[in-house]
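Participant: pasting the sequence and the predicted coordinates here, then a few questions.
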Amino acid sequence: MDGLRTRWPNSEVLFASKSLPAVGMYRLAQDEGLSVDIAGGGELRLALAAGVDPGRIHFHGNAKTDAELRMALDAGIDTIIVDNDDEIDRLERLLERPQKLLLRVIPGVDAKTHASQATGGANSKFGLPIDQAERAIARMRSHRLMRFDGVHLHIGSQILGTGQFAEAVEKISAVGTFPTYDVGGGLGVAYTYDEQAPGVDDYLDAIVDAARANLPADARLLIEPGRSMVARAGITLYRATTVKRTGRTFVAVDGGLADQMDIALTQQRYEAILADRLLEPWTETVQLVGRQCESGDLLVDGAAMPPARIGDLVAMAATGAYAYTMSNNYNGALKPAIVFVADGEARLVTRRETYDDLLATHAPAMAAALV
């Protein structure tokens, strides 16, 4: 936050909460002076439950419902990022008082990342191309309750080259001159020993240099870091439950696809260690696998570690972003707890899901069975 403000004083940093939508994280973001970017009614409820000031919440999404927009308007959030003409239709019906709006624009930048994480290319499902954006802007400006404030872009996630961020800023400047430009997030991190990721200073330099060259000097500049803030802050801990040496050596743990879905979705690679035997020689290369009934439930392909034993503590690094977000109940798995650690002190912020929690939404069927 200070790094951006030093470079561009009229600026704001929003935590992209889809990367870790937990009440404890929302509260931490607010305490650290960040605003919050939400992308659905559930994230809005979590943010409000954490005590986040509604005046610091921005609402994204390409398919907001009437109910979600009503929630946001009733809460008095700061900004709605409009994605499409249908959303303008909804706001025309729902608005009863002035509301600040940004418009998401497709910058036409094909980010160098996994296809599922690229959001700024010409075929993106998010936002409007420039010609349609101009018409939508004119429409919002003509409405008595719509306070059109500027444009928003996002080119993707896990991006390891800063040049693409600068390119997006340059392209968005062609839409027009506005009070606010939200240039999104997407800065990648190093997940494995052989990956190289830009530093935060490199990222900010690229963004701000492009803003100085292309945007009004008095414009408000917003960025939305998520992954780059929380990924390396998180570690997932497992227990080894099975060690099997057949054609290959398989070390299976008490988690898997249900709490590391992005491995299957984006082929994201990770590193893992035996945390309680770290100083022993790493003499074996194993397939670290999960307990879900899929051959694709492969956590690490070729993890070097000491010969594993049942009960070993397995740590996967840099899992702070999207692991909890995408956690699910595959094979009846229970969603994990989240523990914050600072200055040697640990505190539980999200408890582990229980089987009673798992059954709660099935109460109608269980009640019917008793009749």
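Facilitator: Right, received. Where do you want to start? Numbering: from 1, shown residues only.

Participant: from now on I want contacts and neighbour counts done on CA atoms only, so please keep to that.
Facilitator: OK.

Participant: which residues in the stretch 151-300 of the chain form helices?
Facilitator: Under the criterion DSSP state H, counting those that start in this stretch, helices of the stretch 151-300 of the chain are mapped to 163-172, 200-214, 227-230, 261-266.

Participant: in the last one, what counts as buried?
Facilitator: Residues of helix 261-266 classed as buried: 261-263 (neighbour count, 16 or more other CA atoms under 10 Å).

Participant: what's it in contact with?
Facilitator: Contacts made with helix 261-266 from outside it, assessed by CA atoms under 8 Å, 6 or more residues apart in numbering, are listed as 114, 116-117, 257, 268-269, 296-299, 322-323, 326-327.

Participant: switch those over to JSON lines; also include distance to residue 108.
Facilitator: Conversion of those to JSON lines gives the following (distance: CA to CA, whole Å):
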{"residue": "114", "distance to residue 108": "16"}
{"residue": "116", "distance to residue 108": "16"}
{"residue": "117", "distance to residue 108": "15"}
{"residue": "257", "distance to residue 108": "33"}
{"residue": "268", "distance to residue 108": "25"}
{"residue": "269", "distance to residue 108": "28"}
{"residue": "296", "distance to residue 108": "33"}
{"residue": "297", "distance to residue 108": "34"}
{"residue": "298", "distance to residue 108": "34"}
{"residue": "299", "distance to residue 108": "34"}
{"residue": "322", "distance to residue 108": "25"}
{"residue": "323", "distance to residue 108": "29"}
{"residue": "326", "distance to residue 108": "28"}
{"residue": "327", "distance to residue 108": "32"}
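
Participant: then this one, side by side with the first:
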Amino acid sequence: MVIEYNNNGELTMGGTSLKTVAQSFGTPTIVYDETQIRTQMRRFHEAFKKSGLNYNISYASKAFTCLQMVKLVQEEGLELDVVSEGELYTTLEAGFDPQHIHFHGNNKTKHEIQYALESKVGYIVIDSLEEIDLIDRYASDVVNVVIRLNPGVEAHTHEFIQTGQEDSKFGLSIKHGLAIEGVRKVKNSKRLNLKGVHFHVGSQIEGTEAMIETARLVIQWLKENDIEVELINLGGGFSIKYVEGDVSFPIEDGIAEITEAIISIAKETGFPIPEIGIEPGRSIVGEAGITLYEVGTIKTIPNVNKYVSIDGGMSDHIRTSLYDAQYEALLVNRNDQADETVTIAGKLCESGDIIIKDAKLPSTVKRGDYLAILSTGAYHYSMASNYNQMQKPSVFFLKDGKAREVIKRQSLRQLIINDTK
């Protein structure tokens, strides 16, 4: 994605003026570079094609989903993973082939399991021993399942987004025997077919070491226990660049390292390489999205801090409050030098409603200016809430100089549509 200032001093995305977008459609608004989303998907495809292995790429819906996003995923030949009834419903309403949908979740309800079975999803990812009995009970035909393993590997990332460590709510532990018990239960069931295994070590992972280490552990475990599978799903969690110093996962080199390692491990162990799956989400949409805000109150506390408040907040930007995540901000409507350190704050009634703690902005910033917060394409709209009865923002895809609305701004009426009088 190319974000730069044009000759008029206005910030642009792919040549489109973001000032024009903000003035035309209001704020807060999340804007995506559609071409970059497609490019990221194609990069993963090309990297796997070079490996010569059978593979599938499944977009992680939780990062960002809507009807138009699902259609885009389908056009680029990816599969989809969903983790709730709502995500499955959205995917089906978009016309996506259910055979290419994978249903995840550590606590699937009985209704969700029945819905997934009735929809004939490609496979269900089992996350507990009890779930095996539930699926077997409700299935009327043979259903493909994949067992999510807990490999006991700690990835180097924020503790809230680690998922493969021993003490985790996700998966069946290899070390404590739950994984092998799960395999036995599936094989002894009436209607379940063990298609493969799945693991996921965490999110915002910059390197390949944890994934390769886990792949080795899993392949050795499969070999030692004489377990045949059609699929090993490596999960996702590939990193993106939020601020200077962050590393975007090097898709071409990274996938080459992972696939070459798997080929080597398979040769060492004598294990036949099955289909390899991955589930990127953040790495596809994260850097392709930005959020536009309008500046409101500016409050200077002498010798303490300067607060620049915007017309959104933790209702559409929760990651700073949750993870102390860092972001970069740019002034949209003119190209003044960023010569002052400020705190960009939201408008919600929480002291923790902060967008960026130490943001570099021009000292000329004033009410009515527009700000762009970069790399907000993943886990922003999807984690948005109505706290303080805030309306969820609109979302646009930009392509070839044109803005396409993919999600309308939530109306005031919609805030109370389910209320009773």
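Facilitator: On my side now, so go ahead. Bear in mind the structure is a predicted one, so any value in this text is a computation, not a measurement.

Participant: tell me the one among the contacts of helix 261-266 of structure 1 nearest to residue 315 of structure 1.
Facilitator: The shortest gap between residue 315 of structure 1 and any of these belongs to residue 299, at 11.2 Å (CA to CA).

Participant: aligned partner of the closest one in structure 2?
Facilitator: If you follow residue 299 of structure 1 across to structure 2 using TM-score structural alignment, you land on residue 355.

Participant: counting neighbours, what do you get for its match?
Facilitator: Here the number of neighbours of residue 355 of structure 2 (other CA atoms under 10 Å) works out to 30.

Participant: who's in contact with it?
Facilitator: For residue 355 of structure 2, the residues meeting the contact criterion (CA under 8 Å, 6+ apart) are 313-314, 317, 320-321, 327, 343-346.

Participant: same thing with residue 171 of structure 2?
Facilitator: For residue 171 of structure 2, the set of contacting residues under the criterion of CA under 8 Å, 6+ apart consists of 106, 126-128, 147-150, 199.

Participant: mind checking which of those are in strands?
Facilitator: Assignment to strands by DSSP state E places the following of the contacts of residue 171 of structure 2 there: 126, 147-150.

Participant: and residue 134 of structure 1, what element?
Facilitator: helix 130-141 (DSSP states H and E).

Participant: which helices and strands does that helix pack with?
Facilitator: Other helices and strands packing on helix 130-141 of structure 1, by 3 or more CA pairs under 8 Å, 6 or more residues apart in numbering; DSSP states H and E, are strand 146-152.

Participant: relative to structure 2, what is the average displacement of the strand it packs on?
Facilitator: Its match in structure 2 and strand 146-152 of structure 1 itself, once the structures are fitted together, sit a mean 0.7 Å apart by mean CA distance after the TM-score superposition for structure 1.

Participant: so that strand matches what in structure 2?
Facilitator: Under TM-score structural alignment, the match for strand 146-152 of structure 1 in structure 2 covers residues 192-198.

Participant: so how far is the matching stretch from its chain's centroid?
Facilitator: Averaging C-alpha coordinates over stretch 192-198 of structure 2 and over its chain gives two centres that are 24 Å apart (CA atoms, centre = their mean, to the nearest Å).

Participant: what does it rub up against?
Facilitator: With CA under 8 Å, 6+ apart as the test, stretch 192-198 of structure 2 has contacts from 125, 135-136, 142-149, 183, 186-187, 229-235.

Participant: now swap in stretch 211-229 of structure 2 and tell me
Facilitator: With CA under 8 Å, 6+ apart as the criterion, stretch 211-229 of structure 2 contacts 151, 153, 194-197, 201, 234, 258, 261-262, 265-266, 269, 271, 274.

Participant: mind listing what's buried in the match of strand 146-152 of structure 1?
Facilitator: Of all the residues in stretch 192-198 of structure 2, those buried under the rule 16+ other CA under 10 Å are 192-198.

Participant: measure residue 176 of structure 1 to residue 134 of structure 1 for me?
Facilitator: As judged by CA to CA, to the nearest Å, residue 176 of structure 1 and residue 134 of structure 1 stand 9 Å apart.

Participant: when those two are compared, which one has more neighbours?
Facilitator: In terms of neighbours (other CA under 10 Å), residue 134 is the more surrounded of residue 176 of structure 1 and residue 134; the figures are 15 against 12.

Participant: and residue 306 of structure 1, how far from residue 288 of structure 1?
Facilitator: 13 Å.

Participant: repeat for residue 9 of structure 1
Facilitator: When distance is defined by CA to CA, residue 9 of structure 1 is 47 Å away from residue 288 of structure 1.

Participant: so for these two, which sits in the more crowded spot?
Facilitator: residue 288 (24 against 14).

Participant: what residue in structure 2 is paired with residue 105 of structure 1?
Facilitator: Checking with TM-score structural alignment, residue 105 of structure 1 has residue 149 as its match.

Participant: list the contacts of the aligned partner of residue 252 of structure 1 in structure 2.
Facilitator: Residue correspondence to structure 2 (TM-score structural alignment): residue 252 of structure 1 is matched to residue 309. If a contact means CA under 8 Å, 6+ apart, then residue 309 of structure 2 has 295-298, 344-347 as its contacts.

Participant: likewise for residue 107 of structure 2?
Facilitator: Under the criterion of CA under 8 Å, 6+ apart, the contact partners of residue 107 of structure 2 comprise residue 127.

Participant: again, but for residue 96 of structure 2
Facilitator: Taking CA under 8 Å, 6+ apart, we find residue 96 of structure 2 in contact with 70-71, 74.

Participant: check residue 141 of structure 1 too.
Facilitator: 147-148.

Participant: what count of nearby residues applies to residue 113 of structure 1?
Facilitator: For residue 113 of structure 1, the neighbour count with other CA under 10 Å is 19.

Participant: just checking, it touches residue 161?
Facilitator: No. Taking CA atoms under 8 Å as the contact criterion, residue 113 of structure 1 and residue 161 are not neighbours in contact, 9.7 Å apart.

Participant: ok so, going back, from the contacts of stretch 211-229 of structure 2, which would you call buried?
Facilitator: Judged by neighbour count, with 16+ other CA under 10 Å as the criterion, the buried members of these are 151, 153, 194-197, 201, 234, 258, 261-262, 265-266, 271, 274.

Participant: where does the equivalent of residue 353 of structure 1 over in structure 2 sit: helix, strand or coil?
Facilitator: Residue 353 of structure 1 maps onto residue 410 in structure 2, with residues paired by TM-score structural alignment. Reduced to three states with DSSP: H, G, I helix; E, B strand; the rest coil, the structure at residue 410 of structure 2 is coil.

Participant: my read is that residue 410 of structure 2 contacts residue 386, right?
Facilitator: No. With contact defined as CA under 8 Å, residue 410 of structure 2 does not count as touching residue 386 (9.8 Å).
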